[in-house]
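Engineer: Prediction below, plus the sequence it came from.
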Amino acid sequence: MKKLIKKYWKIMVVIVILGIFVLLFFLVRYKGKKNLEANIAAEQQDVFEEMASFQNTIDYHGTTYQYRKDIVNILCIGVDKEEAMWERDDDGGSVGQADAVFLVSLDFEHSNIRILAIPRDTMVSIVACDENGNEMGAFTGQLALQYAYADGQEKSCSLVIGQVADILKNEVPINGYVAMNLSCIGTVNDAVGGVTVEMDDDYTLYNAKFKKGATVHLQGEEAQEFVQGRDIMVSGSAYSRIGRQKRYLKAFISQAKKTLAQNPALAVNLMSQLSDYMLTDISTDEVLYLSTELSGCNFDEENMQILQGNIQMGEQYEEYYLDDEAVQQTIIDLFYEEQKK
């Protein structure tokens, strides 16, 4: 009888401990939800105070559009460097460029994910800063340079956010950011179990496996080669690889949803593992909340768009000039909906 009671109490202790962990998980998740809601409200208030004439709406070609409810917009910045985020390159100079810029929109009301790609060569007025983040002047250059012309830390991220906000006519609030060293792509890729993609063209320039028509389960550095690789001798290579990134993201999100459903803490663990190689203003509890919500969201290729424009050759490098009308239409398609009468 004593053995039975002892066994019973051991089981009860295990159940109580598990219960505490479950309770803590949902408390942290709830806290993250509340923090995120507060941040969203603050960001939207700031943005829409600047665009008072719109009052959270856009009048476009005779139709009024209302900003979508329950969406979170996270700016993702891929930095082209090998060192930790706080280090400069081997020459003690550059902190890296924003080689990839995506605005990821999580729409909780409709349970889907929308992604907007902003071409790295989009021409903007660059705010130049010294190593300490002190502003020194401005010049016209590619969006990718804005990250490089600052401290490689929060100031760089803040300036890129400002550029994207201006590009989107200050009609889309940005609720948070994640800047990550692109050399981490392989680690993130492998954390979800690897990603399988079919080669729609010949990409053997980046990896011998990447033959047209081949189906490849990307692992380690292969993921970075597929996502980042481009032939700089070919005109428009930075723009055209976004299509390749689009297909990778579709496969990655599908795989990530499965992995997160089994291990909701995966994103938090990755944040800790990659802490030297990423910058973010999203807290751990907010990440936990977002990752659990992500597993219930859908993503289709039509939900990823690229800001349209035209490529011109500058004195040394390609320059991308946005089509203002197309940008306005894209903003409406992704972030607004027709106002109900």
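Structural biologist: Right, received. Where do you want to start?
Engineer: contacts, neighbours, all on C-alpha from now
Structural biologist: Noted.
Engineer: what residues are up against V104?
Structural biologist: N73, I74, L75, C76, I113, R114, I115, L116 (CA atoms under 8 Å, 6 or more residues apart in numbering).
Engineer: likewise E338?
Structural biologist: T63, T64, Y65, Q66.
Engineer: Counting neighbours, which of these comes out on top?
Structural biologist: Y65 (20 neighbours; other CA atoms under 10 Å).
Engineer: Second structure for comparison follows:
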Amino acid sequence: MKKKRKKYIKIVAGILIFILFIIAFGYGLQYIDNKTEKTNVSDEDSINDWNVQVARGKIKLNKKKYDYYHDFENYLLIGTDASGNDGEGDEYQGSMADFLMLVIVDKTDGTYSFLQFNRDTMTEISLINHEGKGAATATLQLCTAHWYGGNKEQGCKNTVKAVKKLLGGMEINGYYELNMSEIPTLNQIVGGVTVTLEEDFTDKYPEMKKGATLQLTDDEAYAYVHDRYGVGDEENASRMKRQQQYMTGFFKKLQDKIKSDSNYTTDIFNQLQDKATTDITIGTISNISNIFASGTNKGIYELQGESKVGQALGDNLDHIEFYVDKDSMVTTMEDLFGIKEHNNKE
């Protein structure tokens, strides 16, 4: 079946949203090491001690109840694309949330980790109206949750609600949203990032040959971490590899800047503050910054599953639909949150 592509859906280079969030949370944070190249961390890196006696919360997965025992704070990073508008009331149309990543802070053992979601993950979405109300739901791509509501705040809250449902009711403490249009700004802030190109981009930029090593201009950086269609195998996994590569280079440049100016990260945050939509306060950032600065990074996780072509959106066009493997959901949540099946005798 030949896939038709919807013009208003563009794939966001969301990993840079992750970069911005780290900047805000952990001043002087070291860039993520080679553990981030793994889809899931190994058994050796899994959580070692979940022997806290009193359950701090409960979730429900696959009709089974699970408890978790550590003190977690979870923050959702949302990267939106160029769809939607800035209208008001009935004129407002939200953007697609093409990049979604949960930042997981374990306050009990001083670690942090990340759960990156496939934008096409099929899950229950609340079809709220322009007043942010409505009880109707539908199983749609996760990226559409930000589409609903009457403003960006409502779209973000609806996305948080969808992710919470997907994870069986796991609490999410806040959100941070930034548009993909800020990618060139981020590249400019550090004076460009040098990479060895994983794919060929010479159709747009003659110098961007596969295997070449060059410092990316702002426009080239946008293309490198954003473009998928017409690049290589056009697969999301290939694009994510480029995003991680760029992220590592970005952090190296950032560290050099911080060494010469201790206020550098604060300046970056201030430059982009009015472009973000968030309910995270400076006080919250201060409370968890120590973990990001000195804690242990457990890596980036993903939920495994199967992609299919379907028409759940109801627009008579074919779109990718990603269905999470139920066993993968449980094992990933075990690794991240140390969940244990609830004992009804307790």
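Structural biologist: Good, I have the coordinates. The structure presented is a predicted model; accordingly, all values stated were derived computationally and were not measured.
Engineer: Need the TM-score between these chains.
Structural biologist: The pair, once superposed, lands on a TM-score of 0.67 when counted by TM-score structural alignment, normalised by the length of the first structure; 279 aligned residues with a CA RMSD of 3.8 Å.
Engineer: ok so, going back, for E286 of the first structure, state which of the contacts of V104 of the first structure is nearest.
Structural biologist: I74 (11.9 Å; CA to CA).
Engineer: ok, that closest one to E225 of the first structure distance?
Structural biologist: 24 Å (CA to CA, to the nearest Å).
Engineer: How about C76 of the first structure?
Structural biologist: 19 Å.
Engineer: how about the helices in the stretch 101-250 of the first structure?
Structural biologist: 143-148, 154-167, 185-191, 221-228, 237-262 (DSSP state H, counting those that start in this stretch).
Engineer: Quick one: closest of those to A42 of the first structure.
Structural biologist: Going by CA to CA, the one of those nearest A42 of the first structure is helix 154-167, 15.3 Å.
Engineer: quick one: the closest one to the second structure mean distance?
Structural biologist: In the superposition with the second structure, the average deviation recorded for helix 154-167 of the first structure is 1.4 Å (mean CA distance after the TM-score superposition for the first structure).
Engineer: Pull the distance from that helix to the chain's centre.
Structural biologist: 14 Å (CA atoms, centre = their mean, to the nearest Å).
Engineer: List the buried residues of it.
Structural biologist: E154, K155, S156, C157, L159, V160, I161, Q163, V164, A165, I167 (16 or more other CA atoms under 10 Å).
Engineer: The corresponding residue of the first structure for D200 of the second structure: what's it in contact with?
Structural biologist: Aligned counterpart of D200 of the second structure in the first structure: D202 (TM-score structural alignment). Residues counted as contacts of D202 of the first structure (CA under 8 Å, 6+ apart) are F210, K211, K212.
Engineer: Excluding sequence neighbours, find me the nearest residue to the residue nearest the centre of the second structure.
Structural biologist: Central residue of the second structure (CA atoms, centre = their mean): M101, 2.2 Å from the mean position. Leaving aside its sequence neighbours, M101 of the second structure sits nearest to Q116 (CA to CA, 6 or more residues apart in numbering; 4.3 Å).
Engineer: Report the separation between E198 of the second structure and I189 of the second structure.
Structural biologist: 23 Å.
Engineer: Also F250 of the second structure?
Structural biologist: For F250 of the second structure, the distance to I189 of the second structure - CA to CA - is 10 Å.
Engineer: Identify whichever of the helices of the stretch 101-250 of the first structure lies nearest to E135 of the first structure.
Structural biologist: helix 154-167 (10.0 Å).
Engineer: What lies in contact with that closest one?
Structural biologist: Against helix 154-167 of the first structure from outside (CA under 8 Å, 6+ apart): 75, 124, 127, 133, 143, 146-150, 171-174, 177, 179, 279.
Engineer: same thing but at 6 Å, please
Structural biologist: Residues outside helix 154-167 of the first structure that contact it (CA atoms under 6 Å, 6 or more residues apart in numbering) are Y147, A150.
Engineer: Look at F250 and I189 of the second structure and report which has more neighbours.
Structural biologist: Ranked by neighbour count (other CA under 10 Å), F250 of the second structure and I189 place F250 first, with 23 against 18.
Engineer: ok, the residue mapped onto that one from the first structure - contacts?
Structural biologist: F250 of the second structure maps onto F252 of the first structure when the alignment is built from TM-score structural alignment. Counting by CA under 6 Å, 6+ apart, F252 of the first structure touches V195.
Engineer: N270 of the second structure now?
Structural biologist: Per CA under 6 Å, 6+ apart, neighbours of N270 of the second structure: none.
Engineer: cool, and Q304 of the second structure?
Structural biologist: V324, D325, S328.
Engineer: Among those residues, which ones are in strands?
Structural biologist: V324 (DSSP state E).
Engineer: Most neighbours among the contacts of Q304 of the second structure, which one?
Structural biologist: Counting by other CA under 10 Å, top hit in those: V324 with 19 neighbours.
Engineer: Out of the contacts of D202 of the first structure, flag the one nearest to K2 of the first structure.
Structural biologist: Looking across those and measuring by CA to CA, the closest to K2 of the first structure is F210, at 65.5 Å.
Engineer: What about that closest one, how many residues nearby?
Structural biologist: That count, for F210 of the first structure with other CA under 10 Å as the rule, works out to 23.
Engineer: returning to what we had before: with S235 of the first structure as the reference, measure out to the match of D200 of the second structure.
Structural biologist: From D202 of the first structure to S235 of the first structure the distance is 17 Å (CA to CA).
Engineer: relative to helix 154-167, how tilted is the longest helix seen in the first structure?
Structural biologist: In the first structure, with assignment by DSSP state H, the single longest helix is helix 2-50. Counting by axes from the mean of the first three to the mean of the last three CA atoms, to 10 degrees, helix 2-50 of the first structure lies at 60 degrees to helix 154-167.
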